[in-house]
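>>> quick one, structure for this:
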Amino acid sequence: MLTKLERAVDAWGGSNTLIDNWLESRRQLLIHYCQLAGLPPYEGEKGHLPDETRVQQFCNLLVDYMSEGHFEVYDQVSTACEQSGEHAKALAQSLVPKISASTDAALDFNDKYTNGVNDDIMMELDQDLSELGQKMEERFELEDRLLEALFERHSEAS
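All right, here's what the predicted structure looks like:
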């Protein structure tokens, strides 16, 4: 996921402050995800549950990222796509609902790990992180397609 993020930053970074900030939010979310999951290069001590504070920090970043997309980025990108023609408009209209579907998984994860976490719930963290990671990867791919539609619009306008 971090490699795909780097490609997104290379492709669209510097073109728009909103997009730059959003991609940086994605970077921070992914770093915290990898740290929490103990993925390279953040392998932690095997067999130990992560600190509840770290889980809550990740949940905060997750909800912030989802909110930023829904309430700031998607509207502006969709509007820009609408201005570029029917194809880009149709693409944006088809992608945003698919992106939104992953929001439920993120909110469910957040609710589970911020409302009275105990050891039994924490024992499910690895599996839940794995499932969330899959949803996040799907979401990032869809978001990148949305950004690609915006980027193509600006490339054609230049």
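>>> going by C-alpha atoms from here, please, whenever you check contacts or count neighbours.
Noted.
>>> so where's the longest helix in this protein?
Longest helix in the chain by number of residues (criterion: DSSP state H): helix 125-157.
>>> starting at the chain centroid, how far to that one?
In terms of Cα atoms, centre = their mean, to the nearest Å, the centre of helix 125-157 is set 7 Å apart from its chain centre.
>>> and that helix, what does it pack onto?
helix 2-12, helix 17-37, helix 74-83, helix 86-114 (3 or more Cα pairs under 8 Å, 6 or more residues apart in numbering; DSSP states H and E).
>>> redo that, cut-off 7 Å
helix 74-83, helix 86-114 (3 or more Cα pairs under 7 Å, 6 or more residues apart in numbering; DSSP states H and E).
>>> how far away is the residue lying closest to Leu18 once chain neighbours are set aside from Ile121?
Once flanking residues are discounted, Leu18 sits nearest to Val73: 7.0 Å by Cα to Cα, 6 or more residues apart in numbering. Distance from Val73 to Ile121, counting by Cα to Cα, to the nearest Å: 33 Å.
>>> Arg139 now?
As judged by Cα to Cα, Arg139 and Ile121 stand 25 Å apart.
>>> between those two, which one's more packed in?
Arg139 (20 against 12; other Cα atoms under 10 Å).
>>> quick one: contacts for that one?
99, 102 (Cα atoms under 7 Å, 6 or more residues apart in numbering).
>>> let's go with 10 Å and repeat that
95-96, 98-103, 133, 145 (Cα atoms under 10 Å, 6 or more residues apart in numbering).
>>> let's see this one next to it:
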Amino acid sequence: MHSTHSSKTTNATHLVNTWLADRQTLIVAFNNLCSLRPFAQANSAYLNESLQEFCALLVDYLSLGHFEIYEHISDSLERCSPQRGIPERVLQCIMNTTVNALDFNDKYQHQEKLSNLEADLSALALCFAQRLEWEDQLIASYQMAKQASRAFAKSA
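Predicted coordinates:
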């Protein structure tokens, strides 16, 4: 049983680390996209390519979080402290930012009209900054649960 729990924790830790690396890649792509301002004067082909790359990374990041990371973190928290789980409020806040990010993706994934891109990127940046804070809360909870689990395993 202990090795199974340890294996799940190791896999979850690897998954979280991969997700954090993906987050960094997404932030770099966002910064690269913003560096092309003013968008009206940017090389259209390069801007569209950068925008498409950012949208793809955004959807991949959101998907990994929602379909794998949150589940692993929730499982880890429940194993260590069944009454805790992931706070519903935090998940709802993250879900709201997901809707905003997916709306951005839907608008710009295949669109050539970029007249509102600067305003939409600014709004997305504010939304994502808050999301990252909530995700960091989840990661901190996961890490505390992992430490508590190790301490319990050593004392058992």
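>>> and the residue nearest to Leu18 of the first structure, how many neighbours?
Neighbourhood size, Val73 of the first structure [other Cα under 10 Å]: 18.
>>> in contact with it, which residues?
Applying Cα under 10 Å, 6+ apart, the residues contacting Val73 of the first structure are 18-19, 21-22, 67, 79, 143, 147.
>>> and the corresponding residue of the second structure for it, how far from Asn32 of the second structure?
Alignment note: Val73 of the first structure maps to Ile69 in the second structure; criterion TM-score structural alignment. The gap separating Ile69 of the second structure from Asn32 of the second structure is 26 Å, by Cα to Cα.
>>> how about Gln109 of the second structure?
Taking Cα to Cα as the measure, Gln109 of the second structure falls 17 Å from Asn32 of the second structure.
>>> now Ala148 of the second structure: closest residue in space that isn't a chain neighbour?
Cys80 (7.1 Å).
>>> to which residue of the first structure is the one you found aligned?
Checking TM-score structural alignment: Cys80 of the second structure goes with Ser84.
>>> cool, Leu124 of the second structure as well?
Aligning on TM-score structural alignment places Leu124 of the second structure opposite Leu132 in the first structure.
>>> what's near enough to touch its match?
Taking Cα under 10 Å, 6+ apart as the criterion, Leu132 of the first structure is in contact with 33, 102, 105-106, 108-109, 126, 138.
>>> what of Gln93 of the first structure?
78, 81-82, 87, 146.
>>> just give the number of residues close to Ser141 of the second structure.
That count, for Ser141 of the second structure with other Cα under 10 Å as the rule, works out to 20.
>>> and it, what's its match in the first structure?
Checking TM-score structural alignment: Ser141 of the second structure goes with Ala149.
>>> how near is the nearest residue to its match once chain neighbours are set aside to Leu18 of the first structure?
Ranked by Cα to Cα, 6+ apart and with sequence neighbours excluded, the top spatial neighbour of Ala149 of the first structure is Ala88, at 6.0 Å. Applying Cα to Cα, the value for Ala88 of the first structure to Leu18 of the first structure is 19 Å.
>>> these two: which has the busier surroundings?
Ala88 (22 against 16).
>>> contacts only, for the counterpart of His14 of the second structure in the first structure.
Matched to the first structure by TM-score structural alignment, His14 of the second structure sits across from Thr17. Contacts for Thr17 of the first structure (Cα under 10 Å, 6+ apart) come out as Leu23.
>>> check contacts around the equivalent of Ala106 of the first structure over in the second structure.
Using TM-score structural alignment, the partner of Ala106 of the first structure in the second structure is Ala101. Contacts for Ala101 of the second structure (Cα under 10 Å, 6+ apart) come out as 55, 58-59, 62, 95, 107, 121, 123-125, 127-128.
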